[in-house]
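Novice: next comes the sequence, and after it the predicted model I'd like to discuss.
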Amino acid sequence: MKAYIVGVGMTKFEKPETRDWSYPDMVREAATAALEDARVRYDQVEHVPAGYCFQPSTAGQRAVYEMGLTGIPVYNVNNNCATGSTALMLARQFVEGGGSDCVLAVGFEKMTRGALGGGTGGGDLAGSPVARHYGIMAAAHGFEASPPTAQIFGNAAREHMERYGTTPVQLAAVGAKNHRHSVNNPYAQFQDPYTVEEVLASRTVHRPLTKLQCSPTSDGAAAAVVVSERFADLHGLGDRAVEIVAQTMTTDTEESFASGSCVDAVGFPMSRAAARQVYAASGLGPDDLDVIELHDCFSVNELLTYEALGLCAVGESGKLVESGATTYGGRWVVNPSGGLISKGHPLGATGLAQAAELTWQLRGEAGARQVPGARTALAHNIGLGGAAVVTLLRRA
């Protein structure tokens, strides 16, 4: 049975502690917008997968109780930075399995200011969910005082530079592109454009990554209504419908660790495997895509993901972004929302915010950031530790 996104909503992503709101406030705002967009009432919803990382157990129930006390099952989802797309995947599975006709996926996060600790307990790797990943980094590069996530991705960038000649300018070009895209996104945490030179001149977080190449911590929520074909037909929702053509999740394999490379430890093999599975399931490939939202937690991860998604050969991603192929007027528009780097990264909401952006793009509702003629889209969302979710969407 096919599954369709018929409604999406999100809050503006905000710098933590700048807006006086609770996570139930966030969810009510995003979920209400998604339901109104779908022309669906909350009492028609049969299940709610609710994604978050930093709130307590059963926070999903607390959040959606604001929508109504209908007694439906609520599933609390935590898959690190891939949490939002994992909630969406559960919604799709409920519908495709034939047991549900209308599911609401929500994702939210209320964070604190400052860099993420990366789950390392302040550098103590023992017992950490990412112990193997940071162990790979520590063996090859040591463990420094800078934020752990910036360290592991920064070291992945150094490896890519050493192997393929990728330059600091090419890494900065990702940040400049995504900040430029965010100017037209009213939901983005940052909406200021920066040149490549300004990106390079910003404060170094972990060499070669500068502040304007790193996603910020954020508060925010996003939601999507996923329905069956019969529900869409019965309620006349065909004009809202975006088909989830294919979707898969992968986790780490031995390939993530065997090489001792940070490129592999941060998820390149997972992303490549997920993309290949989605292409095989859909019969489509990179040449069929028009618009892509991918997980640019750091500029280097956008470059690695170009290669994992098959947009270019391994080692060629720096040249690809420099060529203009991944912005307006190029072959694809990648991260028209501004991506994580400038839109923000409230972990539980990120994957669903990607789905919202792509739904708007495929409906032609993205305003000044609209990708002309967009019909097919791909979302890529990754969580260290690890999970990679790739979703292929098409206008119904």
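Specialist: Structure's in. What do you need?
Novice: all contacts plus neighbour counts: C-alpha atoms, from now on.
Specialist: Noted.
Novice: what about the residue lying farthest from the centre of the chain, distance to residue 240?
Specialist: Centroid-distance maximum for the chain: residue 234 at 31.6 Å, with C-alpha atoms, centre = their mean. Per C-alpha to C-alpha, to the nearest Å, residue 234 is found 13 Å from residue 240.
Novice: got it, and residue 255?
Specialist: Using C-alpha to C-alpha, residue 255 is found at 41 Å from residue 240.
Novice: neighbour count: the two, which is higher?
Specialist: residue 240 (22 against 15; other C-alpha atoms under 10 Å).
Novice: show me what contacts that one?
Specialist: 5-7, 38, 363 (C-alpha atoms under 8 Å, 6 or more residues apart in numbering).
Novice: kindly report the same for residue 38.
Specialist: Applying C-alpha under 8 Å, 6+ apart, the residues contacting residue 38 are 6-8, 225, 237, 240.
Novice: second structure for comparison follows:
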Amino acid sequence: MTNEVAIIGVGMHPFGRFEGKTAMQMGTDAIRAALTDAGLEWRDVQFAVGGSWEVANPDAIVGMMGLTGIPFTNVFNACATSASATEACADAIRLGKYDIGIAIGMDKHPRGAFTVDPTLVGMPKWYGENGQYLTTKFFGMKANRYLHDHGISQETLAKVAAKNYRNGGLNPNAFRRKPISEQEILDSPMFNYPLTHYMFCAPDEGAAAVIMCRADIAHRYTSKPIFVRAVEVRTRTYGAYEVNTTYAPVQEDVSPSVYAARSAFESAGVSPGDIDVVQLQDTDAGAEIIHMAEAGFCADGEQERLIAEGATEISGSLPVNTDGGLIANGEPIGASGMRQLHELVLQLRGTAGDRQVGGTPTAGFALLYGAPGTAGATIVTT
């Protein structure tokens, strides 16, 4: 049996800093919000999939929600964790094993720049403690090379970040809700050229949840189901040159974002031109620019003109990161992709408020990129 899959409920705990509140507690808030949105009780959920970087056993959240005995699968795929959870949840319904399930993401990261525990990839602990394992170095080099190769200015990076801060100001769930001018962004401390402080996202805290069901029963819970047309997760075909160390030969390759996006469009039977609203991984402003091309929305080097013309603004022809993206929301890793889905569902329902894309959007695309080279692409439609 193969079923179509619909999203019938979404919920979020705001992203930011919440002293005295655990990731698990934020996760339960997101779950309850999604249940309320779908008009369901926890006992109606037949299975769950969840992911986190900081929480070793997110399945323990059932002890806080209610011990109903449901199967719970823990997943982790770095920044692509939520795509993996979404895929596992949708596939279990698509294959007929369950009727209703929930995908959950949650995290609570310490303050400061992202520093991955090096022991997770076989490096000595001191390597991270003395600052040699900061992801900003990699992202700066990657952006610098891309901008050089394709004639894109640092000012365009500032335009991307300023746009996302403006969008975050319209989002009550965002971490950073104060608009920052392009000049302020350019003048902020240089982290790794060409990326300044305000061009980066920050690790923070938050949670999000998405409830899915068989499409043929979705009308029982919502008058406007959003259909999961494709979720595809891909890795590189050879080597790596990412933030994590690798024992494989280091060789440049087409990004896994390209593979994931192409596969998602093929599976969904749509093209980039059919998409009305886009969520792209913007760990930094350069990443959003790069992913515009890698996902197929423009050619390499075309971004500078599109961004200058306002194409990626909420009012533009290709709205990108309408909720402020990672730059405004920060990144609690496990929850990041669920936030993207939450925003796409609101946009396709027409309930995104001040940041609503005009014209009745019918298709949304989300891209996650997780080190050391895993990407997830999701396509949803009305």
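Specialist: Structure's in. What do you need? Since this is a predicted model, take the numbers as computed values, not measurements.
Novice: so after superposing, what's the score?
Specialist: Once superposed, chain against chain, the TM-score is 0.91 (TM-score structural alignment, normalised by the length of the second structure); 368 aligned residues with a C-alpha RMSD of 2.1 Å.
Novice: about what we covered before: select from the contacts of residue 38 of the first structure the one having the most neighbours.
Specialist: Neighbour tally across the contacts of residue 38 of the first structure (other C-alpha under 10 Å): the maximum, 31 neighbours, falls on residue 8.
Novice: residues in contact with the counterpart of that one in the second structure?
Specialist: For residue 8 of the first structure, the aligned position in the second structure is residue 10, judged by TM-score structural alignment. Contact analysis of residue 10 of the second structure by C-alpha under 8 Å, 6+ apart lists 33-35, 37-38, 208-211, 342, 345.
Novice: show the buried residues in these.
Specialist: 33-35, 37-38, 208-211, 342, 345 (16 or more other C-alpha atoms under 10 Å).
Novice: just send the residues you listed back as a markdown table, with distance to residue 103 of the second structure too.
Specialist: Conversion of these to a markdown table gives the following (distance: C-alpha to C-alpha, whole Å):
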| residue | distance to residue 103 of the second structure |
| --- | --- |
| 33 | 13 |
| 34 | 10 |
| 35 | 12 |
| 37 | 14 |
| 38 | 14 |
| 208 | 9 |
| 209 | 6 |
| 210 | 5 |
| 211 | 6 |
| 342 | 12 |
| 345 | 14 |
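Novice: restricted to strands, list those.
Specialist: Taking DSSP state E as the definition of strands, these contribute 208-211.
Novice: show me what contacts residue 163 of the second structure?
Specialist: The contact partners of residue 163 of the second structure, by C-alpha under 8 Å, 6+ apart, come to 313, 324.
Novice: can you tell me what it aligns to in the first structure?
Specialist: Alignment note (TM-score structural alignment): residue 163 of the second structure maps to residue 177 of the first structure.
Novice: check residue 307 of the second structure too.
Specialist: For residue 307 of the second structure, the residue aligned by TM-score structural alignment is residue 321.
Novice: likewise for residue 151 of the second structure?
Specialist: In the first structure, residue 151 of the second structure lands on residue 165 (TM-score structural alignment).
Novice: tell me which residues touch residue 73 of the first structure, please.
Specialist: Counting by C-alpha under 8 Å, 6+ apart, residue 73 of the first structure touches 46-48.
Novice: the same query, at a cut-off of 10 Å, please.
Specialist: Counting by C-alpha atoms under 10 Å, 6 or more residues apart in numbering, residue 73 of the first structure touches 45-49, 61.
Novice: same question, residue 64 of the second structure
Specialist: 24-25, 27-28 are the contacts of residue 64 of the second structure under C-alpha under 10 Å, 6+ apart.
Novice: how about it, secondary structure?
Specialist: Judged by DSSP: H, G, I helix; E, B strand; the rest coil, the three-state class of residue 64 of the second structure is helix.
Novice: measure the residue mapped onto it from the first structure to residue 218 of the first structure for me?
Specialist: For residue 64 of the second structure, the aligned position in the first structure is residue 66, judged by TM-score structural alignment. Look at residue 66 of the first structure and residue 218 of the first structure: by C-alpha to C-alpha, they are 22 Å apart.
Novice: next: residue 305 of the first structure.
Specialist: Using C-alpha to C-alpha, residue 305 of the first structure is found at 23 Å from residue 218 of the first structure.
Novice: cool, and residue 29 of the first structure?
Specialist: Using C-alpha to C-alpha, residue 29 of the first structure is found at 16 Å from residue 218 of the first structure.
Novice: who's more crowded, these two?
Specialist: For residue 29 of the first structure versus residue 218, neighbours defined as other C-alpha under 10 Å are more numerous around residue 218 (28 against 20).
Novice: contacts only, for the more buried one.
Specialist: 12-18, 109-114, 189, 340, 343-347, 349-350.
Novice: at 6 Å instead, please
Specialist: 14-16, 344-346 (C-alpha atoms under 6 Å, 6 or more residues apart in numbering).
Novice: how about it, what's its partner in the second structure?
Specialist: Under the alignment by TM-score structural alignment, residue 218 of the first structure pairs with residue 204 in the second structure.
Novice: ok, residue 349 of the first structure next?
Specialist: Per TM-score structural alignment, residue 349 of the first structure is aligned with residue 335.
Novice: now that match. Nearest residue, chain neighbours left out?
Specialist: Leaving aside its chain neighbours, residue 335 of the second structure sits nearest to residue 105 (3.9 Å; criterion: C-alpha to C-alpha, 6 or more residues apart in numbering).
Novice: what residue of the first structure matches up with that neighbour?
Specialist: Counting by TM-score structural alignment, residue 105 of the second structure lines up with residue 107 in the first structure.
Novice: which strand or helix spans that match?
Specialist: Per DSSP states H and E, residue 107 of the first structure falls inside strand 102-109.
Novice: okay then, goodbye and thanks.
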